[in-house]
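[1] got a structure for you, letters missing:
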């Protein structure tokens, strides 16, 4: 599935945004919350082949003008929770790399100024969403389409996720994406958490 996912982060109207992006408590876990795009009506729930907590996938409609090597292609709706530790690990790595190249006027060489931290957090969340989408596609026995046909549209604005975010908190999101069924998948494996990174093209907000 390498090079097959295109992540588009699209801003949505304020009607779907909680202004302060509050943190809520769910089953003892701190969940950083932004208002989610409403779940679409209809569709067919997809039974996962691998265990992935906090994730659902629905097949919505067949894409008549889209070709796939694995047969018919469909639009899917999904929701999932991004592991807060994954975001934290991404943040640590990005900050480490940023410090190696940091040379901002008025700051010591290697020091990242406070105003740059939200952007690092945003990139950390984006990368974790990509990994989570990837894991969800695999867990449900599906396969991303190639090229622009395989784009993923995340319904929530990452900039709103960053507001008030506490590093390490999980984040829930929804998305629509075009997929086909992966005929090579088997139900023998079980995963406990998303793993693996792919090359993607990301459109910044």
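    Received it, and whenever you're ready, just let me know what you need. Keep in mind it's a predicted model, so treat the numbers as computed, not measured. Residues are numbered from 1 along each chain as shown.

[2] okay, CA-based contacts and neighbour counts for the rest of this
    Fine.

[3] ok, residue 94 - how many residues close by?
    Close neighbours of residue 94, defined as other Cα atoms under 10 Å, add up to 15.

[4] included below, for side-by-side comparison, is a second structure:
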């Protein structure tokens, strides 16, 4: 296998292909969240915001897929069959893991990529995505607050425990150094920068979250 390549494809191409896949998966997730919130009687503003976020993710998927193809990757799209509405606690667990933790870190990381990517086109795309992802992270916190208000003490404790586990898992993942071209071309933070961002989020945001310490 050649340096900087995975199965013959440059790692930067694989990176953008993975981004496109995840953005498309987010379309499905936000649409599902909108349906489930509606089924559980959530405020209309949250439902509308999820639908708007799904539209953002459609645009992100197209932009990152274009970059992936430009660097030589084939993009695979997720296929997830719709299921029955989940329980409130299951929704809250997914939201705290994927939204409150990972989306919040992702928004902060996207801001770095928007400044550090090598090419102006990639910086512009990263900037547009970063702006939207900051809004999506904020939405995740709003959803978390509403779900928290609907849960029992025991279920809130479960959600908080899952959130802390996600924070620890993310910290472990960020210890892995990104491929050189992924760092230089896409602006993905080095492990040192990523762990610093993570530590700042822990001390400034996650440690002060009622959702992550909810026991009453």
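    Sure, I can see it. Quick caveat, the model's predicted, so the values are computed rather than measured.

[5] can you calculate the TM-score here?
    For this chain pair, the superposition-based TM-score is 0.25 by TM-score structural alignment, normalised by the length of structure 1; 86 aligned residues with a Cα RMSD of 5.6 Å.

[6] packing partners of whichever strand or helix holds residue 202 of structure 1?
    Of the helices and strands defined by DSSP states H and E, residue 202 of structure 1 is found in strand 200-203. Applying 3 or more Cα pairs under 8 Å, 6 or more residues apart in numbering; DSSP states H and E, one finds that strand 200-203 of structure 1 contacts strand 5-9.

[7] what packs against the strand it packs on?
    Judged by 3+ Cα pairs under 8 Å, 6+ apart, the packing partners of strand 5-9 of structure 1 are strand 151-154, strand 200-203.

[8] using CSV, please lay out those strands together with distance to residue 137 of structure 1 and mean neighbour count.
    Compiled in CSV, the helices and strands packed on strand 5-9 of structure 1 are given as follows (distance: least, Cα to Cα, whole Å; neighbours: other Cα atoms under 10 Å):
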stretch, distance to residue 137 of structure 1, mean neighbour count
strand 151-154, 11, 21
strand 200-203, 15, 14
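
[9] turn these into JSON lines, columns for distance to residue 97 of structure 1.
    Output for the helices and strands packed on strand 5-9 of structure 1, formatted as JSON lines (distance: least, Cα to Cα, whole Å):
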{"stretch": "strand 151-154", "distance to residue 97 of structure 1": "26"}
{"stretch": "strand 200-203", "distance to residue 97 of structure 1": "19"}
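
[10] ok, the nearest residue to residue 175 of structure 1 once chain neighbours are set aside - contacts?
    Distances taken as Cα to Cα, 6 or more residues apart in numbering put residue 154 closest to residue 175 of structure 1, at 4.3 Å, once the chain neighbours are dropped. By Cα atoms under 8 Å, 6 or more residues apart in numbering, the contact set of residue 154 of structure 1 is 7-10, 173-176.

[11] now the longest helix seen in structure 1 and strand 5-9, what's the angle there?
    Across structure 1, the longest stretch assigned as helix under DSSP state H is helix 117-139. Per axes from the mean of the first three to the mean of the last three Cα atoms, to 10 degrees, the angle that helix 117-139 of structure 1 makes with strand 5-9 is 140 degrees.

[12] helices and strands around helix 117-139 of structure 1, which ones?
    Packed next to helix 117-139 of structure 1, using 3+ Cα pairs under 8 Å, 6+ apart, are strand 73-82, helix 84-101, helix 158-162.

[13] how big is the angle separating that helix from helix 84-101?
    Put simply, helix 117-139 of structure 1 runs at 130 degrees to helix 84-101, going by the same axes, to 10 degrees.
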